[in-house]
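Novice: sharing a sequence plus its predicted fold:
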Amino acid sequence: MSERDVRICVVGDELSAGMGDARGLGWVGRVVARTASEDPLFVTSLAVPDETSTALSGRWESECQRRFAPGSDNRLVVALGSADLTAGLSLARSRLNLANVLDSARSQQVEVFVVGPPPRPGVDGDALGALSDAYADVSTRRQVRYVETFAPLRTHDQWLADVAAGDGVHPGQAGYGLLAWLVLHNGWHDWLGLPHPS
């Protein structure tokens, strides 16, 4: 019997809390449901709507440390959004904010998994693509797993239709299912040291 105590904190904007999903699962709930682990996983979503990377970098540590424990397998999922663009942050500032989170987590032996920002209505696609590329570069340089969601979903008919069918801003069940699929098929099980489901 395993005694591995896995604690995962997910920090991000309202998409990490599944806003707009009639089932209330979002992509996080769907990913956890598809994660076959002999160990119980403690997963908590610490979402703040419309959060910038500056705000995220300023709060993640104090909020997550309350959920982490010495001797546990403490892990952090950073689910990035598009609020930096709305707030007028520079790419350099966004890069630095993510770098600070990753470096601070590493110094505390907290393994990190980064999920990039998906396309959003009313957000400039080229600018969001550049932001996603910047986040990917920061993660790659630090050998942290990065899930690209913008490029696969930018012209994805099901994603676009699902967002349009809801409130026009947030995806519904189909859209969150697509986000979950991208996470599950881009290193999630490897990151947790788990076998891939058959």
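Specialist: Looks like it arrived, so ask away. Since the structure is predicted, the reported quantities are computational estimates derived from the model, not experimental observations.

Novice: going forward, measure contacts and count neighbours with C-alpha atoms only.
Specialist: Will do.

Novice: now the strands for the protein?
Specialist: Along the chain, the stretches classed as strands by DSSP state E are 6-12, 41-47, 73-79, 111-115, 145-147.

Novice: now the helices: where do they sit in the chain?
Specialist: Assigned by DSSP state H, the helices in the chain fall at 26-33, 53-65, 83-87, 91-107, 125-141, 150-153, 157-165, 173-184, 188-192.

Novice: ok, and here's another one to check against it:
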Amino acid sequence: MPSPDLRVCFFGDSLTAGVGDDAALGWVGRVVAAARRAGTDLTGYNLGVRRETSQDVQARWLAEARPRLHQGDGRGVVLAVGVNDTTVDGGQRRVPQSGTLRAVRLVADQAGEQGWPLLVVGPTLVRDDQQNRRILDLSEAIGTQCAAVHVPYVEIGTGLQDDEWLREVAARDGAHPSARGYERLSRVIGPVFLEWLGAVAEDARIA
């Protein structure tokens, strides 16, 4: 049986867009390539925008997803936000934790209304210790919320608390890794993504 025509939109910030990767793939390009190597007829749309918060993404995602997902046998959405929310700008956190959770929940609700499966990817770490504490707290809270509404979640932050990742982002702009770092992210995200995509494909076959 041929693979169904699958289409997935990836929404997020600069980490989703792959900023800093000289190979111009980021983790998104790598997991899409892995899916295609596995025989999946997948079209991936990278819709990451630099500096965007969860609220920015929530405000735009549905309008951008509709023209890309209105056809195809199977359709899904990946949401990866949080780092910019925890940034302090002008003495204030850009988005309070409650605001992030509300934005993620709205995306989940809207995706559910459209019948599009959702996968949420947690935020990565930066070179700032205080911000990393906020990131880890937020990541845990997002994971708890996703579990409550039965949305799969890929927790990343706790696995990046090592010298290798922190040295890499510090050597660049403090937030974005090189191609090597994006390859590492793809190895963490990829297995969960492929399992989730398999479920999307199976639902498309049944339909």
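Specialist: Structure's in. What do you need? What you see is a predicted model; the values in this text were computed from it and never measured.

Novice: can you calculate the TM-score here?
Specialist: Superposed pair, TM-score by TM-score structural alignment, normalised by the length of structure 1: 0.90. Supporting alignment: 193 aligned residues with a CA RMSD of 1.8 Å.

Novice: ok so, going back, tabulate the strands of structure 1 (CSV), appending distance to Glu61 of structure 1.
Specialist: Formatted as CSV, the strands of structure 1 follow (distance: least, CA to CA, whole Å):
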stretch, distance to Glu61 of structure 1
strand 6-12, 10
strand 41-47, 11
strand 73-79, 10
strand 111-115, 13
strand 145-147, 19
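
Novice: mean neighbour count and distance to Val169 of structure 1 added to these, as TSV?
Specialist: Below are the strands of structure 1 laid out as TSV (neighbours: other CA atoms under 10 Å; distance: least, CA to CA, whole Å):
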stretch	mean neighbour count	distance to Val169 of structure 1
strand 6-12	23	16
strand 41-47	18	17
strand 73-79	22	17
strand 111-115	23	19
strand 145-147	23	21
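
Novice: and the residue nearest the centre of structure 2?
Specialist: By CA atoms, centre = their mean, structure 2 has its centre lying nearest to Ala80, at 2.5 Å.

Novice: wait, doesn't that one sit right on Cys9?
Specialist: No. Counting by CA atoms under 8 Å, Cys9 is not a contact partner of Ala80 of structure 2; they are 11.0 Å apart.

Novice: now for Thr140 of structure 1: what does it line up with in structure 2?
Specialist: Mapped onto structure 2 by TM-score structural alignment, Thr140 of structure 1 lines up with Ala147.

Novice: gap between the residue nearest to that match when sequence neighbours are not counted and Val81 of structure 2?
Specialist: Distance criterion CA to CA, 6 or more residues apart in numbering; nearest residue to Ala147 of structure 2, sequence neighbours excluded, is Tyr153 at 7.7 Å. With the distance defined as CA to CA, to the nearest Å, Tyr153 of structure 2 ends up 12 Å from Val81 of structure 2.

Novice: between these two, which contacts overlap?
Specialist: Jointly contacting Tyr153 of structure 2 and Val81 under the rule CA atoms under 8 Å, 6 or more residues apart in numbering are 121-122.

Novice: against Leu179 of structure 1, how distant is Thr52 of structure 1?
Specialist: Look at Thr52 of structure 1 and Leu179 of structure 1: by CA to CA, they are 20 Å apart.

Novice: could the helices of structure 1 be laid out in JSON lines, adding mean neighbour count?
Specialist: Below are the helices of structure 1 laid out as JSON lines (neighbours: other CA atoms under 10 Å):
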{"stretch": "helix 26-33", "mean neighbour count": "20"}
{"stretch": "helix 53-65", "mean neighbour count": "17"}
{"stretch": "helix 83-87", "mean neighbour count": "16"}
{"stretch": "helix 91-107", "mean neighbour count": "17"}
{"stretch": "helix 125-141", "mean neighbour count": "18"}
{"stretch": "helix 150-153", "mean neighbour count": "18"}
{"stretch": "helix 157-165", "mean neighbour count": "16"}
{"stretch": "helix 173-184", "mean neighbour count": "21"}
{"stretch": "helix 188-192", "mean neighbour count": "16"}
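
Novice: which of those sits closest to Arg4 of structure 1?
Specialist: Across those, Arg4 of structure 1 has its closest neighbour in helix 188-192 (11.3 Å, CA to CA).

Novice: tell me, the closest one lands on which residues of structure 2?
Specialist: Going by TM-score structural alignment, helix 188-192 of structure 1 sits over residues 193-197 in structure 2.

Novice: so how far is Pro123 of structure 2 from the residue nearest to Ala147 of structure 2?
Specialist: Going from Tyr153 of structure 2 to Pro123 of structure 2 by CA to CA gives 11 Å.

Novice: and Leu80 of structure 1, what's its match in structure 2?
Specialist: Leu80 of structure 1 maps onto Val81 in structure 2 when the alignment is built from TM-score structural alignment.

Novice: was I right about that match contacting Arg51?
Specialist: No. Contact between Val81 of structure 2 and Arg51 fails when scored by CA under 8 Å: they sit 10.1 Å apart.

Novice: shared neighbours, these two?
Specialist: Taking CA under 8 Å, 6+ apart as the criterion, Val81 of structure 2 and Arg51 both touch Asp13.

Novice: for those two, indicate the residue with more neighbours.
Specialist: Set Val81 of structure 2 next to Arg51 and count neighbours by other CA atoms under 10 Å: Val81 wins out with 29 against 14.

Novice: got the contact list for that one?
Specialist: Listed by CA under 8 Å, 6+ apart, the contact partners of Val81 of structure 2 are 11-13, 53-54, 121-123.

Novice: hang on, Val78 of structure 1 packs against Leu15?
Specialist: No. The pair Val78 of structure 1 / Leu15 is not scored as a contact, 11.7 Å apart, by CA under 8 Å.
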